[in-house]
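1. Okay, structure incoming, though there's no sequence with it:
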């Protein structure tokens, strides 16, 4: 096998070597359950064939360039919220708000979701992704999911660094809660979704309270009909240092609750550097989304994060997204406002347009009160 040249400055990859490496790997790793990642890679390489040096380059802060240290996120014991001591309850709430401001990410233990539910969810998730690719594409027929829930790769990618080596089912909660399905998959998903939905509402209310507000905003606007569950799988990737499992992004919701396995791969930006999140088998990961950053007037941080691939083993995770209805208006809770008012529909449309036209999301900078980014 030819050696792939990866330079610290410029992250240059020779296209012929890259393609031959993947052709060899494809023969031994590809199965009928995997999406056609290698075909997508070849298309992107062909698009870049006319570059002067016949190579594909990525920015200096991309994979394989910056040393990444593994760190453990702040861990918050939610059992203290049930304490008879009011001071202890308030200290727990303060820690949640502090982590949301300083990290944008934190972990919770004693979160009320049993280990049995998490294990069952993981087992059923493994089964659904082992189905043939042709069946997964027909998700409405084989899994009773709405059409369009199954996704893989990055359809709008224009370069290799925009290709996501992953597949997912992005499922509306209305497909889960109250469904007529009686198979083990639907039962496991429904149990997980019900418990994690309650946790999300509670955390959102705490974050609202710590900003000096108390209302029924989240109960009224973030309903089962507006929230989502995403089942993720990241297959082994021969060039783990060059291709993302999920490219860098921020979440477009209020907050996300993530259950991941012990493979690792989640990374986030802290103090201008990428850090790897150390897996914690007892914890769920919570991260702030764009809407909470806008609503809190920048107090809570929606932090850029990504998933890197693994050469040998697959990784699984399940994410719950607390989203409002499309017509919900997001307005800064304090003055002077950093961001202008916008509806969730307007935000989603802008993100979709940027991804289609530019290959990546811009997000909140588009909605700053005074500054309009150029593209």
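-> Happy to help now that I have it. Computed from a predicted model, the values in this text were never measured in an experiment. Numbering: from 1, shown residues only.
2. When you work out contacts or count neighbours from here on, use the C-alpha atoms and nothing else.
-> Fine.
3. just the helices in this protein please.
-> Assigned by DSSP state H, the helices in the chain fall at 15-29, 37-47, 86-102, 115-129, 133-137, 139-142, 184-209, 217-221, 290-295, 344-358.
4. Redo those as JSON lines? Include mean neighbour count.
-> Putting those into JSON lines (neighbours: other C-alpha atoms under 10 Å) gives the following:
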{"stretch": "helix 15-29", "mean neighbour count": "15"}
{"stretch": "helix 37-47", "mean neighbour count": "16"}
{"stretch": "helix 86-102", "mean neighbour count": "18"}
{"stretch": "helix 115-129", "mean neighbour count": "16"}
{"stretch": "helix 133-137", "mean neighbour count": "17"}
{"stretch": "helix 139-142", "mean neighbour count": "14"}
{"stretch": "helix 184-209", "mean neighbour count": "18"}
{"stretch": "helix 217-221", "mean neighbour count": "15"}
{"stretch": "helix 290-295", "mean neighbour count": "25"}
{"stretch": "helix 344-358", "mean neighbour count": "16"}
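5. adding another structure so you can compare the two:
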């Protein structure tokens, strides 16, 4: 498949190319499954939001939040500047290997498994500490750094608020999670229309290696979660953020909260842009069940480990983490 140009993108095809077709056992089925109405949409302005967040985190590991306090303009500006980025010619989206630049952009070279490509374009970059990372982000569009920087400041406030509510729900002391967490990675995906979504995937089934992940998906669908051994579509709710529990918070909660599998499927007619921000523990932080949640009746279910060692052993972000660390310290 040829590199895209200003006039023709790699995904402007009538048929799905062979190297984008997944084996039959990995292809999405039942793409017309109903939107999951059991994923709560939680109004953060309501007094009982702590209880509903904890219940959703226990039962499904996913929920959406509204009345979250992030100005709508901040979000629409972020989505707009990312669309501008993905619309640029490939020569202006360099950064496939982050040497001097602290970001990775992948187009049709994004292998998922056994040489099969994902049907997406993606940009990843670090976010913490913001003042040290921001100059490593794309310089085009010219307003990218300013707009995404403003977006991430709001995400930091919202994620801290949600983590504090989870602490309260679990019975942990105030600040237990906030003091060791950081919004450390942004990953934005463009999922173009696909001639046959039953053959492709936007993202493989996975669990997040984070504490929590905050996702803005705009007015689009495609995110699916595994519920009762079935893939269920997560609906798009106006001006809402999808929040999911990551592996690290499942460990800290001693299994009380759930990190579950999710994936992204494609569409024949819809272009989807999403912004995922990963709230991770500090690299040197020891991740283990909170002591107040461990007792004789509920012994520890997980072995303590340093977060950076977890990332290395699980290859949670592939070679990206190592490359970014090198870029930040070069």
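-> It's in. Nothing here was measured: the structure is a model prediction, and the numbers come from that model.
6. on that earlier part again, could you provide the helices of structure 1 in JSON lines, with additional columns for distance to residue 156 of structure 1?
-> Below are those laid out as JSON lines (distance: least, C-alpha to C-alpha, whole Å):
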{"stretch": "helix 15-29", "distance to residue 156 of structure 1": "20"}
{"stretch": "helix 37-47", "distance to residue 156 of structure 1": "11"}
{"stretch": "helix 86-102", "distance to residue 156 of structure 1": "31"}
{"stretch": "helix 115-129", "distance to residue 156 of structure 1": "23"}
{"stretch": "helix 133-137", "distance to residue 156 of structure 1": "18"}
{"stretch": "helix 139-142", "distance to residue 156 of structure 1": "21"}
{"stretch": "helix 184-209", "distance to residue 156 of structure 1": "29"}
{"stretch": "helix 217-221", "distance to residue 156 of structure 1": "30"}
{"stretch": "helix 290-295", "distance to residue 156 of structure 1": "22"}
{"stretch": "helix 344-358", "distance to residue 156 of structure 1": "6"}
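7. Compare those and report which one is nearest to residue 248 of structure 1.
-> Evaluated over the helices of structure 1, closeness to residue 248 of structure 1 peaks at helix 344-358, with 12.6 Å, by C-alpha to C-alpha.
8. could you measure residue 250 of structure 1 against residue 231 of structure 1, distance?
-> To residue 231 of structure 1, residue 250 of structure 1 is 18 Å away according to C-alpha to C-alpha, to the nearest Å.
9. can you pull the contacts of the aligned partner of residue 106 of structure 2 in structure 1?
-> Counting by TM-score structural alignment, residue 106 of structure 2 corresponds to residue 151 in structure 1. Counting by C-alpha atoms under 8 Å, 6 or more residues apart in numbering, residue 151 of structure 1 makes contact with 167-170.
10. Which of the residues you listed are retained in structure 2?
-> Counting by both residues aligned by TM-score structural alignment, their matches' C-alpha atoms under 8 Å, those that remain in contact in structure 2 are 167-169.
11. From the residues you listed, pick the one nearest residue 213 of structure 1.
-> Checking those against residue 213 of structure 1 with C-alpha to C-alpha, the nearest one is residue 169 at 34.9 Å.
12. Excluding chain neighbours, what is closest to the closest one?
-> Counting by C-alpha to C-alpha, 6 or more residues apart in numbering, residue 150 is the residue found nearest to residue 169 of structure 1 once chain neighbours are left out, at 4.5 Å.
13. wait, doesn't that neighbour sit right on residue 170?
-> Yes: here residue 150 of structure 1 reaches residue 170: they are 6.3 Å apart, a contact under C-alpha atoms under 8 Å.
14. of residue 250 and residue 231 of structure 1, who's got more company?
-> More crowded of residue 250 of structure 1 and residue 231, by other C-alpha atoms under 10 Å: residue 231, with 24 against 21.
15. corresponding residue for the more buried one in structure 2?
-> Checking TM-score structural alignment: residue 231 of structure 1 goes with residue 188.
16. Same check on residue 326 of structure 1?
-> Using TM-score structural alignment, residue 326 of structure 1 sits opposite residue 283 in structure 2.
17. count of neighbours near that match?
-> 15.
18. mind listing what it touches?
-> Residue 283 of structure 2 neighbours (C-alpha under 8 Å, 6+ apart): 306-308.
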